[in-house]
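[1] 3D, please:
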Amino acid sequence: MPSSPRPVSPRWKGLLAALSLAMAGFIWLSGLVDSLSRPSVAPALSLQQQELTLLAEPAVPSSLREALLGESPRDALLKALEGISSEDRSERQQRMLLLLQGQTPASADRESEPEDPLLQQLLCEVSASDPGLCIDGAAAGQAALRLAFSTVLPLVTALIGGLLLIGQAWRLVRGRLMAWPAVQGPDLTLIDMALLVAGGFVVISAVGVPLVAFPLVGALTAGLASPRREAVGVVINYGVMALPSLLILWRQLRALPKQSAPPSGWMQWRLRPLLSALLDAVAGWLMVTPLVMLTGWLLVRLVGDPGGSNPLLELVLGSHDPIALGLLALTAVVLAPLFEETIFRGALLPVLAARLGPLAGVLLSGLLFAMAHISVGELAPLTVLGVGLGLVRLRSGRLWPSVLMHGLWNAVTFLNLLLL
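    Down below sits the predicted model:
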């Protein structure tokens, strides 16, 4: 990091940074409290996984059913549906509950559910003398494949990641870890970062822009049907909300002396070699996966499900429109990693690491990254993910591997939601 002296910031700049920090703290704190009232997607995910398990049961060898599916997928699904209050139970869930209880819903027939293989199977079983004749082998096979990807693949990923972590710990104890490159990044101050993150990312983007942009976007997308309307709104709103922070960062970098910039530029993108960036991203994703899973498991065990899931997850779960899903995937897999890594690992982390030390910089940038998502339920797991992204940034000495790792994480999460 260049150590050339920076001129003393004007008093107004310091006051503006302090005001931005105070407002951002209030916005984040109130947002975290409000997130407690938002529903969690965990129950919906669990219920859909139980439905998938029951549908896949005939395609799983009998010797493996108990190990892979549990003792009785039918009883587990029945218990889950009975645990939902009648007011919150959808019409489909109510029909499924009656069928699992051996009752036939009014005016029920298999032709009424042409795209719901599980309901078709249950409707057939109620009246069939041999339930085995009701099994759709193709649907069961597809369900088993989806179930394998959504449950077995994360476990395999966590196992491989755990072995890699053990290997890294062993190298650390033996003193065989390769030395990391020197931290390079924009020669900005902590006041600059307060203006960028607190002022631009939080106050302007999360409060000021929505007051103007959201009504305009709503008017532009009013003619579209749901969920395509919501998906188009997500893409446009996200792009508009990213602009203030990017413009502030562009202005800050433009004010720096060009002769002080590192050879690879202030942001250290360094797209090539692409293969090593991809390998760093995959290794980071593998090693952070078991830690995030463990953090989420401990959180549920200690305090239960705190709720407050990202609303984007609900849109993905409730959408069957290919265009809507494509737009949501674009936001989650491309736009979000590019923007968030530029701010948190491209600008913020190097500045914090240069002034507070690499470890403190990684931890603080990871925490701020998690808080920016304004979800109590995701705060701890996202902090761990942010720390992992920061370590990949420092270890690789460039930003591109962190962007790829972030995109890979979001892509796998998005794929799991689609599979369920």
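
[2] Every contact and neighbour count from this point should use C-alpha atoms.
    Will do.

[3] Just the buried positions in the helix or strand hosting residue 351, please.
    Take DSSP states H and E as the rule and residue 351 turns out to sit in helix 349-356. Judged by neighbour count (16 or more other Cα atoms under 10 Å), helix 349-356 contains these buried residues: 349, 350, 351, 352, 353, 354.

[4] I have a second one here; can you model it like the first so I can compare?
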Amino acid sequence: MGRLSDWRDSAERADSRLLMAIVLMVAIMATQLISSLFFGFAFGAFAGTSIMPLVLAFAALTSYAVVLSLVWRNLRADEGISLADIGLRAGRFSWPLTLGLAVIIYLTCSMIVGVYVQVTGYVNEQQVAAWVSESQGMSPIVVGLLVLAIVVIGPAVEELVFRGYLQTALAEKIPPWAAVVISSLVFGAFHMELGAFPLLVMVGAAFGAVYQITGTLWPAILMHMVSNGLAIIQIFNGE
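    The predicted structure follows:
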């Protein structure tokens, strides 16, 4: 009887995380759309220069604030969801070994992505690159907001949604490798960048593999931050 009760509790938690992942994805898309329209109109009425980088930064940060508030409410609700349930816990290994595994997977993924870029001639997310390039002629505050959104908060939020909630829920229903694949496909599709889809799936699979192997979300978040940070540096350097 105890095992059956534990199984039911686990299934309910998995269903709750899966539903929450969907809610959070919808929240990101809806909030970014509404915020982009709102800030675009508000700033456009007073600005004589391109304000797209500022609109992008405020829209992204607004959506992330909404998502984090929903996660906070979910954690406080009486549903059995805890920080550990979404990967924010100690891993299976010591931190040196965990970070070593993360570095190996990251470097392996980087080599595969490098081959993909060389073969396809893909240029890193051109719309984002254009917005970041435009921001170079603007206030350091705007640049700082973009970096905060793209390099710091964005990766943490996306890892919570796609790995912490989605992958964790799927891994309790299907084989872990299948959960990594599906969450990576959803991660790639969510960004709605057709040319970048294969690259995003590969990167997402690396994050998911690190999470699945180590048992903690922290190295995946760190990898995501490093990946986005290096991409921003390349854009600023005109590469």
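
[5] right, and the helix or strand after the helix holding residue 351 of the first structure?
    helix 358-371.

[6] what's the angle from that next one to helix 349-356?
    130 degrees (axes from the mean of the first three to the mean of the last three Cα atoms, to 10 degrees).

[7] Just give me the residue closest to the centre of the second structure.
    For the second structure, the residue lying nearest the average C-alpha position, counting by Cα atoms, centre = their mean, turns out to be residue 158 (2.2 Å).

[8] hmm, back to that, and the helix holding residue 351 of the first structure, what does it pack onto?
    helix 190-193, helix 358-371 (3 or more Cα pairs under 8 Å, 6 or more residues apart in numbering; DSSP states H and E).

[9] what span of the second structure lines up against it?
    The aligned range for helix 349-356 of the first structure in the second structure is 167-174, by TM-score structural alignment.

[10] which two in the buried residues of helix 349-356 of the first structure are spaced the farthest apart?
    Spanning the widest gap among those are 349 and 354, at 8.5 Å by Cα to Cα.

[11] Now the common contact residues for the two.
    Shared contacts of residue 349 of the first structure and residue 354, defined by Cα atoms under 8 Å, 6 or more residues apart in numbering, are found at residue 361.

[12] residue boundaries of the strands in the second structure?
    Counting by DSSP state E, the second structure forms no strands at all.

[13] before we move on, back to that, now render the helices and strands packed on helix 349-356 of the first structure as a markdown table, adding mean neighbour count and distance to residue 213 of the first structure.
    A markdown table is the format used below for these (neighbours: other Cα atoms under 10 Å; distance: least, Cα to Cα, whole Å):
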| stretch | mean neighbour count | distance to residue 213 of the first structure |
| --- | --- | --- |
| helix 190-193 | 18 | 25 |
| helix 358-371 | 21 | 23 |
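
[14] mind putting those in CSV, distance to residue 409 of the first structure included?
    CSV is the format used below for those (distance: least, Cα to Cα, whole Å):
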stretch, distance to residue 409 of the first structure
helix 190-193, 26
helix 358-371, 15
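
[15] For residue 270 of the first structure, find the nearest of these.
    Of those, nearest to residue 270 of the first structure by Cα to Cα is helix 358-371, at 20.2 Å.

[16] Could you list which residues are in contact with the residue lying closest to residue 82 of the first structure once chain neighbours are set aside?
    Distances taken as Cα to Cα, 6 or more residues apart in numbering place residue 97 nearest to residue 82 of the first structure, at 7.3 Å, with adjacent residues excluded. By Cα under 8 Å, 6+ apart, the contact set of residue 97 of the first structure is 78, 81, 82.

[17] just the buried members of these?
    So, by 16+ other Cα under 10 Å, the buried ones in the contacts of residue 97 of the first structure are 78, 81.

[18] what comes up buried for the helix ranked longest in the first structure?
    Taking DSSP state H as the criterion, the first structure has its longest helix at helix 274-303. Residues of helix 274-303 of the first structure classed as buried: 277-278, 280-293, 295-296, 299 (neighbour count, 16+ other Cα under 10 Å).

[19] Which neighbouring elements make contact with it?
    Using 3+ Cα pairs under 8 Å, 6+ apart: helix 274-303 of the first structure touches helix 153-174, helix 376-396, helix 400-419.

[20] returning to what we had before: what residue in the first structure is paired with the residue nearest to the centre of the second structure?
    Match for residue 158 of the second structure (TM-score structural alignment): residue 340.

[21] try residue 61 of the second structure
    So, by TM-score structural alignment, residue 61 of the second structure is matched to residue 239.

[22] Then residue 219 of the second structure?
    Residue 219 of the second structure maps onto residue 401 in the first structure, by TM-score structural alignment.

[23] and residue 219 of the first structure, how many neighbours does it have?
    Per other Cα atoms under 10 Å, the neighbour tally for residue 219 of the first structure reads 10.

[24] er, residue 10 of the second structure actually
    Residue 10 of the second structure, neighbours per other Cα under 10 Å, totals 15.

[25] now do the one 5 residues further on
    Close neighbours of residue 15 of the second structure, defined as other Cα under 10 Å, add up to 18.

[26] what about residue 194 of the second structure, distance to residue 60 of the second structure?
    20 Å (Cα to Cα, to the nearest Å).

[27] Next up, the contacts around the match of residue 219 of the second structure.
    277, 278, 280, 281, 392, 393.

[28] looking at the second structure, which of those residues still make contact?
    Retained in the second structure (both residues aligned by TM-score structural alignment, their matches' Cα atoms under 8 Å) from the contacts of residue 401 of the first structure: 277, 278, 281, 392, 393.

[29] Save those residues as CSV, and put in distance to residue 53 of the first structure too.
    As requested, these are exported to CSV (distance: Cα to Cα, whole Å):
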residue, distance to residue 53 of the first structure
277, 37
278, 34
281, 32
392, 36
393, 39
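
[30] Quickly name whichever of those residues is closest to residue 406 of the first structure.
    Using Cα to Cα, those come closest to residue 406 of the first structure at residue 281, 8.1 Å.

[31] my read: that closest one touches residue 392, true?
    Yes - if you go by Cα atoms under 8 Å, residue 281 of the first structure and residue 392 touch, sitting 7.4 Å apart.
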